[in-house]
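Chemist: Quick one, structure for this:
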Amino acid sequence: MEIKVLGPLLVRERGTSIVPSAGKPRQILAVLALRAGRVVPAATLMEEIWGQDIPRSAATTLQTYILQLRRKIANALGETPSRTSKEVLVTSYGGYLLRAAPDDSDLREFERQSAAGGAALERGDAHAAAELLSRALGLWSGEALADVPVGPVLGLDLVGMEEARMRTLEQRIEADLSIGRHAGIVAELRMLVARFPMQESLVAQLMLALYRSGSTWRALESFQRLRSTLVEELGIEPSARLQELHGRMLAGCATLDLPEPAGYGVPARLSA
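Modeler: This next block holds a predicted model:
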């Protein structure tokens, strides 16, 4: 089975799509695909479809959706299958399980590559980290489950997936800063900061990339823009770490030229 959720939903059995066109069965398949190999309680699937307003007919309707998915699976398996649709979409322990191997999912592959890249960054191998983290991010083809209606269950799943994507992205940028790619990531960081104007870690990385590219005034301008936004929107000042980075840039601190990451993409000596 092939499962892709880091973009439009794609689930194939023997090369044939089993994704239904109707919205609710598609939601059910998406929940099962994200938890492939694990039993998903029927109550979880009902919550995804109906939220807190679950009708009396929910159990029967859910069974109908499962039957529709099994028909799609049976068609994909062909006339002489080595296993039945009920062995692919299994009824078990008050719920359902989509039988698939861990390697079948792009989400699991993303998690593996991201974890390996993070570990490489921790041990100081920035080149390996940049490659692994870039490979992980390359698995995304757009917004996760972009063509699937989203209920309460998938909504929480998507929040976690986007947070993991952003964490991986920040680590990849940190690795790029560590190996001297500061000029090449300025444009990317500008777009990210425009999208997330109050995310200090991204602003710090942009400041450092600009500073190392010889644009000290632009780096300082980025800090002032963040400060104005935080004061106006939340009534707070930037964090002490970011203010320290700003102060060191004003002082022309030589340690900022060293490609040694430590949180926020800032050299380790910054927090010393």
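Chemist: only C-alpha atoms for contact and neighbour calcs from this point on.
Modeler: Noted.
Chemist: Helix, strand or coil: sort out the residue nearest the centre of the chain for me.
Modeler: For the chain, Arg165 is the residue whose C-alpha lies nearest the centre (C-alpha atoms, centre = their mean; 2.8 Å). Classification of Arg165 using DSSP: H, G, I helix; E, B strand; the rest coil returns helix.
Chemist: Now for it: which residues touch it?
Modeler: Neighbouring residues of Arg165 by C-alpha atoms under 8 Å, 6 or more residues apart in numbering: Leu137.
Chemist: Let's see that with 7 Å instead.
Modeler: With contact set as C-alpha atoms under 7 Å, 6 or more residues apart in numbering, Arg165 has no partners.
Chemist: Now show me the structure for the sequence below, then we'll compare the two:
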Amino acid sequence: MLQFGVLGPVVVRRNEDPVNLRTAMLHRLMSVMLCSSMRPMSADSLVEAMWGEAAPATAKKTLQIYIHRLRRALGDDRRIVRHPTGYALTVLDGELDSHNFTDLVCRLSFE
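Modeler: Sure thing, here's the model as predicted:
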């Protein structure tokens, strides 16, 4: 089971153990994809988020390499899905702390 944390430092855990994302760019990619989890992001949008106006000419190819590395780090190739419109990170119910927080607040608001 994966757990994603964005309330505080961005963290990923697999079976309670931290997932080592190794580089700042993998952390950035994970952060960006968590912001739009389950919704595809175009390669152009990801490149913009990763490099901004300083994107190298090889940015799209480099993005593919980072996507591959992130899939390996997560330990499940099915978590990052390629869609015709881009890439989407699959986050299951209960895996993202901000979703859990929102759910809890909503339940408490109606009690």
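Chemist: TM-score them against each other, please.
Modeler: The TM-score (TM-score structural alignment, normalised by the length of structure 2) is 0.81; 110 aligned residues with a C-alpha RMSD of 2.0 Å.
Chemist: Tell me which residue of structure 2 lines up with the residue nearest to the centre of structure 1.
Modeler: Under the alignment (TM-score structural alignment), Arg165 of structure 1 pairs with no residue of structure 2.
Chemist: same check, this time on Gly247 of structure 1
Modeler: Following TM-score structural alignment, no counterpart is assigned to Gly247 of structure 1 within structure 2.
Chemist: can you check Ser222 of structure 1 too?
Modeler: Correspondence of Ser222 of structure 1 to structure 2, assessed by TM-score structural alignment: none assigned.
Chemist: Pull the contacting residues for Ser222 of structure 1.
Modeler: Residues in contact with Ser222 of structure 1 (C-alpha under 7 Å, 6+ apart) are Val203, Met207.
Chemist: Do me a favour and get the end-to-end distance for stretch 27-43 of structure 1?
Modeler: Across stretch 27-43 of structure 1, the terminal residues are separated by 14 Å (C-alpha to C-alpha, to the nearest Å).
Chemist: Would you mark the buried spots in it?
Modeler: By neighbour count, with 16 or more other C-alpha atoms under 10 Å as the criterion, the buried positions of stretch 27-43 of structure 1 are 27-42.
Chemist: which SS state does Gln3 of structure 2 fall under?
Modeler: strand.
Chemist: ok, for it, nearest residue in space, not its chain neighbours?
Modeler: Leaving out its chain neighbours, the residue that sits closest to Gln3 of structure 2 by C-alpha to C-alpha, 6 or more residues apart in numbering is Glu95, at 4.6 Å.
Chemist: ok, now which ones touch the one you found?
Modeler: Residues near Glu95 of structure 2 by C-alpha under 7 Å, 6+ apart: Leu2, Gln3, Phe4.
Chemist: Likewise for Leu169 of structure 1?
Modeler: Going by C-alpha under 7 Å, 6+ apart, Leu169 of structure 1 touches no other residue.
Chemist: still on that earlier bit, so how far is Arg227 of structure 1 from the counterpart of the residue nearest to Gln3 of structure 2 in structure 1?
Modeler: Aligned by TM-score structural alignment, Glu95 of structure 2 pairs with Asp104 of structure 1. Between Asp104 of structure 1 and Arg227 of structure 1 the distance is 45 Å, computed by C-alpha to C-alpha.
Chemist: And Asp106 of structure 1, by the same measure?
Modeler: 39 Å.
Chemist: same question, Ala240 of structure 1
Modeler: The span separating Ala240 of structure 1 from Arg227 of structure 1 equals 12 Å under the rule C-alpha to C-alpha.
Chemist: So the two - more neighbours on which side?
Modeler: For Ala240 of structure 1 versus Arg227, the count of surrounding residues by other C-alpha atoms under 10 Å is larger for Arg227: 20 against 10.
Chemist: Surely the more buried one is within a strand?
Modeler: No: counting by three-state DSSP, Arg227 of structure 1 is located in no strand; its state is helix.
Chemist: quick one, helices of structure 2?
Modeler: Assigned by DSSP state H, the helices in structure 2 fall at 24-35, 43-51, 59-74, 97-109.
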